[in-house]
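Trainee: Predicted structure and sequence below. I'll ask about it afterward.
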Amino acid sequence: MDYPIYLDYNATTPCHPEVLEAMLPWFSQNFGNAASKSHAYGWVAEDAVERAREQIARLIGAKTKEIIFTSGATESLNLAIRGTFEHYSNERQHYITCKTEHKAVLDNFQKLESLGAEVTYLDVDSQGTIDLDELKRQIKPDTKMICLMWANNETGHLHPVSEIAEIAEEAGIIFCTDAVQAAGKVPVHTQGIHLMAMSAHKMYGPKGVGALYIRHNHELPKPLPIMLGGGHEKGFRSGTLNVPGIVGFGKAAKIRLREMVKEGERLRVLRDKLEIELLKITGTYLNGSRENRLPHVSNIAFEGVEGEELLKQLNRKIAVSSGSACTSISPKPSHVLSAMGLPADLGRSSVRFSLGTNTSEQEIQSALDWVREVVRGGFSPGS
């Protein structure tokens, strides 16, 4: 198949060749169940899982025992949020999150509201920034958790995680962060953070495996398990471990620790070239701030064009999206851009460009040429 130029790395990333190579033996000769404690097949698999756990912990500055493997970030966030709710089941509960969070967070909190919890959804300004003073004002005696993402999946905006962690620490409440788009892209840490969700396929690892960092040796409680059946992963997540995927996740984390800073600077240069040239097109606007964001993401609004047709035409030669892959089937404007105050028509005609390790200068130039052709007359609304 003649694939288009791929500029949708926030949706998923290709497995790094070293990751694929590391995984292959664990599908065949090293096929043991990591929970088989009585023979060598299980011991070898368990050792591989623990090496990967150490590699992932090193990426975020955690202790090895603080990494719990899951099937992906959505499961990690379910465990973090709903597991916390279960712990406090006999108490009044209040949670604080933000209107621009990923649906894996927002849908969980809507479920908690249906079960009796109170949830505050913080507003953002036109840049996607929360008001930290407003965050402080919303904290109540029964607030159990602040849940705010590290980096926004649609705009790349970075929340002030260290400041949020200090606020949570001072108030004595849990701070949970969705670090899916940040871990492996920019340096992250665990200071003041109690729960952190990650996903392998966002950092050149395999799909179907993720992790939840759970802070150890702290007075605030850990989430209760939401999956039962064997007590795997220190009782937090039962189920046979995906050994090949976990090995790949660990290898990807090791590679990202080695490459992410240099690679981030390279992508920043390419992203800026793309963005500067796109914004020369009449009726284009940058969604969000030029500063304080991931180095490889640009979200551009195209005024005066029909959004669905724009995306259809662009995707003939470049693979881009209008927002989260998890909401791409919806014709509604992005909830992130709506929360930032963008009118619905501009929200529908906004495109997220996200670059990655295989993105070249030639690809950026070819993408620019095609966007110009499409927007400047390559189609008309309804064509």
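Mentor: Yes, it's here. Numbering: from 1, shown residues only.
Trainee: From now on I want contacts and neighbour counts done on CA atoms only, so please keep to that.
Mentor: Will do.
Trainee: how close does the residue nearest the centre of the chain get to L122?
Mentor: For the chain, the residue nearest the mean C-alpha position is V180 (2.6 Å; Cα atoms, centre = their mean). V180 sits 20 Å away from L122, going by Cα to Cα, to the nearest Å.
Trainee: same check, this time on C98
Mentor: Look at C98 and L122: by Cα to Cα, they are 4 Å apart.
Trainee: picking that back up, the residue nearest to the centre of the chain looks like it's in a strand, true?
Mentor: No - if the criterion is DSSP: H, G, I helix; E, B strand; the rest coil, then V180 is coil and not within a strand.
Trainee: try this one side by side with the last:
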Amino acid sequence: MIYLDNSATTKPHPSVLRSYNQVSESFFANPSSIHQLGAEAEKLLQKAKEQVAQIFHVAKDEIIFTSGGTEGNNMAIKGIALQHRQRGKHIITSQIEHPSVYDACQSLEAMGYDITYLPVDCNGVVSANDVSNAIREDTILISIMHVNNEIGSIQPVQEIGELAKKHPKLSFHVDHVQGLGKVPLQLSNSGIDLCTMSGHKIHGLKGTGILYIANRSKLFPLFHGGSQERSIRSGTENLAGAVAIVKAIRMIDEREKQDKGALLALRNYAMQRIAELDNVVINTSKLAAPHIINFSVIGLKPEVLIHALGEKEIFISTKSACSSKLSDESRVLAALGFDSERTISGLRVSMSYDTTKEELNTFIIELEKAIKQLKKVVG
């Protein structure tokens, strides 16, 4: 099997699974319980927060454990929008955000909020100047992703963070789900107020995530109940999941430091080989993140190619896994200004640090065969 859909989800690492099982068996008590078992669970929860806070150089009480990227993005965007609605209802985002950001903004738009969807250039990058020009007196939030999930474009979030510092009344949220462990991001003293992460993109488990919330930020909670997680996310904590995502973050942090460009070299090699195939155009810039390649095979439906490769036990994808079953056209590729032939035929290869050159060579050989065979069928 050759698995090249790591941006949709990754295979959980055995040590992450072991951590989850050990905590589930030995620390099953509710961290809110006042007896000794509850106290032990609470102590482990705080230790997990301390460990991840040290990695990101932030305070441990700025870490909130969530169920993943979608919840984290909704908590951040709607939490800020509801908390600060009396001051303003203007939000700035981009045209290429993940559905959990884009759709959250559209839901607020239906409630009377004013959303500015900034365009991107031909490489899928937002202009920091456009962000600056869009800021108004009633702007309460900027939400710009770090790495795009379809094409891998890297947004100038550090530059936008510096802009945000000049406007202390607004908040800056970054969706870091695709960048985590692949493209470094500084949180401390960055101007970033909120940052979303997900466990299952880094060989952790589905249903685990983190939302960094700077202490200066105030959110209206989407959940009310037992006042867990600074009253921002009430509900009994998923202690085993929290320990598991911290384990995954520690491991991916080490892999990122050890990699030193190997993943990027592998991606550049694959991009060059894929670009040589007939009827194929590359949609990903060479300046993009090191693990994503988006390309279009003109004249062929992406799902047909995906199924053909799947029969060879080679697995790739189209668009975001969260939107791949919806409209044929990629909203992200359309935002780059590509024609419809290109926007409806986009395919995504997403690698991990475990991907090998041999796997990519086999994939490209089988891709070329599949394209030739399917072209004969469609004439």
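Mentor: Happy to help now that I have it. Worth saying up front: this structure is predicted, and the values here are computed from it rather than measured.
Trainee: ok so, going back, tell me the residue in the second structure aligned with the residue nearest to the centre of the first structure.
Mentor: V180 of the first structure maps onto V177 in the second structure, with residues paired by TM-score structural alignment.
Trainee: same question, I67 of the first structure
Mentor: Using TM-score structural alignment, the partner of I67 of the first structure in the second structure is I63.
Trainee: cool, F27 of the first structure as well?
Mentor: Residue pairing (TM-score structural alignment): F27 of the first structure is matched to S24 of the second structure.
Trainee: Check L112 of the first structure too.
Mentor: Here L112 of the first structure is matched to L108 in the second structure, going by TM-score structural alignment.
Trainee: how many neighbours does that match have?
Mentor: Using other Cα atoms under 10 Å, L108 of the second structure is surrounded by 18 other residues.
Trainee: Just confirm H13 of the second structure contacts K201, I think it does.
Mentor: No - counting by Cα atoms under 8 Å, H13 of the second structure sits too far from K201 to count as a contact (11.2 Å).
Trainee: Looking at these two, which has the bigger crowd around it?
Mentor: K201 (26 against 17).
Trainee: OK, contacts around that one?
Mentor: With contact set as Cα atoms under 8 Å, 6 or more residues apart in numbering, K201 of the second structure has these partners: 6-10, 177-178.
Trainee: Shared with the first structure, which of those residues?
Mentor: By both residues aligned by TM-score structural alignment, their matches' Cα atoms under 8 Å, the contacts of K201 of the second structure still in contact after alignment to the first structure are 6-10, 177-178.
Trainee: how deep is the closest residue in space to T139 of the second structure that isn't next to it in sequence tucked in, by neighbour count?
Mentor: Closest residue to T139 of the second structure apart from its sequence neighbours, by Cα to Cα, 6 or more residues apart in numbering: H90 at 4.4 Å. Residues near H90 of the second structure, counting by other Cα under 10 Å, number 23.
Trainee: In contact with the counterpart of H90 of the second structure in the first structure, which residues?
Mentor: In the first structure, the residue paired with H90 of the second structure is H94, using TM-score structural alignment. Contact analysis of H94 of the first structure by Cα under 8 Å, 6+ apart lists 117-120, 140, 142-145.
Trainee: now those residues as CSV including secondary structure and distance to G230 of the first structure?
Mentor: Shown next, in CSV, are the contacts of H94 of the first structure (DSSP: H, G, I helix; E, B strand; the rest coil; distance: Cα to Cα, whole Å):
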residue, secondary structure, distance to G230 of the first structure
A117, coil, 30
E118, strand, 33
V119, strand, 33
T120, strand, 36
K140, coil, 37
D142, coil, 33
T143, strand, 32
K144, strand, 28
M145, strand, 28
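Trainee: for the second structure, what spans make up the strands?
Mentor: Ranges of strands in the second structure, per DSSP state E, are 2-3, 63-66, 90-94, 114-118, 139-143, 171-175, 194-198, 209-213, 280-282, 292-297, 314-315, 346-350.
Trainee: residue in the second structure matching Q362 of the first structure?
Mentor: In the second structure, the residue matched to Q362 of the first structure (TM-score structural alignment) is E358.
Trainee: Identify the residues contacting its match.
Mentor: Contacts of E358 of the second structure (Cα under 8 Å, 6+ apart): none.
Trainee: Pull the number of nearby residues for the match of F27 of the first structure.
Mentor: 15.
Trainee: mind listing what it touches?
Mentor: When contacts are counted by Cα under 8 Å, 6+ apart, S24 of the second structure is found next to 239-240.
Trainee: With R233 of the second structure instead?
Mentor: 64, 66, 221-224, 227.
Trainee: For P25 of the first structure, give its distance to G248 of the first structure.
Mentor: To G248 of the first structure, P25 of the first structure is 11 Å away according to Cα to Cα.
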